[in-house]
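1. sequence unknown, structure follows:
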């Protein structure tokens, strides 16, 4: 699970501490793709109308897989092996 969350964090998919309504998934996706939180939420709801039910499954999965911004900041960073 930590490997998956690290991969998400490396690609910029992180749930921010600020601007959360539920778990912060829409705010995190908006931040990743350069949108403000509210337009990202509105887009999420509009997609719900086009593909009913899909977001009901996707949102909780992303809430589990996307690490919180706080946990990413608290994680120690270990430099990779260096070659001289």
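-> Structure received. Small disclaimer: the values here were computed from a predicted structure and weren't measured.
2. Please count neighbours and contacts with C-alpha atoms only from this point.
-> Will do.
3. Report the contact partners of the closest residue to residue 69 other than its chain neighbours.
-> Using C-alpha to C-alpha, 6 or more residues apart in numbering and skipping residues adjacent in sequence, the residue nearest residue 69 is residue 16, 5.0 Å away. By C-alpha atoms under 8 Å, 6 or more residues apart in numbering, the contact set of residue 16 is 24, 27, 28, 68, 69, 70.
4. Pasting the second one now:
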């Protein structure tokens, strides 16, 4: 039996690297596999369009999103090399 440390699902976490303030936008970008800069721009635009109401979401997400453990693999996660199947 082999144990794999990576879960079979994506996890929404704030990374310890690649963060500007708290890592919320970077964590959302990693979760949805889009550029964190795009998340930051969308967040800024939504803050302007809602008259600043969207700014309340940032501290809520900061509080609710757990921080990534220091042992997490680098992002984007590189596929691990394993045995190649025999070619027949």
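-> Ah, there it is. Treat the numbers as computed from the prediction; the structure is a model and nothing was measured.
5. Among the contacts of residue 16 of the first structure, name the buried ones.
-> 24, 27, 28, 68, 69 (16 or more other C-alpha atoms under 10 Å).
6. Secondary structure and distance to residue 44 of the first structure added to those residues, as a markdown table?
-> Shown next, in a markdown table, are these (DSSP: H, G, I helix; E, B strand; the rest coil; distance: C-alpha to C-alpha, whole Å):
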| residue | secondary structure | distance to residue 44 of the first structure |
| --- | --- | --- |
| 24 | coil | 12 |
| 27 | helix | 11 |
| 28 | helix | 12 |
| 68 | strand | 20 |
| 69 | helix | 21 |
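7. Nearest to residue 53 of the first structure, out of those: which one, please.
-> Proximity of these to residue 53 of the first structure (C-alpha to C-alpha) peaks at residue 24, which lies at 19.1 Å.
8. tell me, how many neighbours does the closest residue to that closest one other than its chain neighbours end up with?
-> Among residues not flanking residue 24 of the first structure along the chain, residue 15 sits closest, at 5.1 Å (C-alpha to C-alpha, 6+ apart). Residue 15 of the first structure: 29 surrounding residues under other C-alpha atoms under 10 Å.
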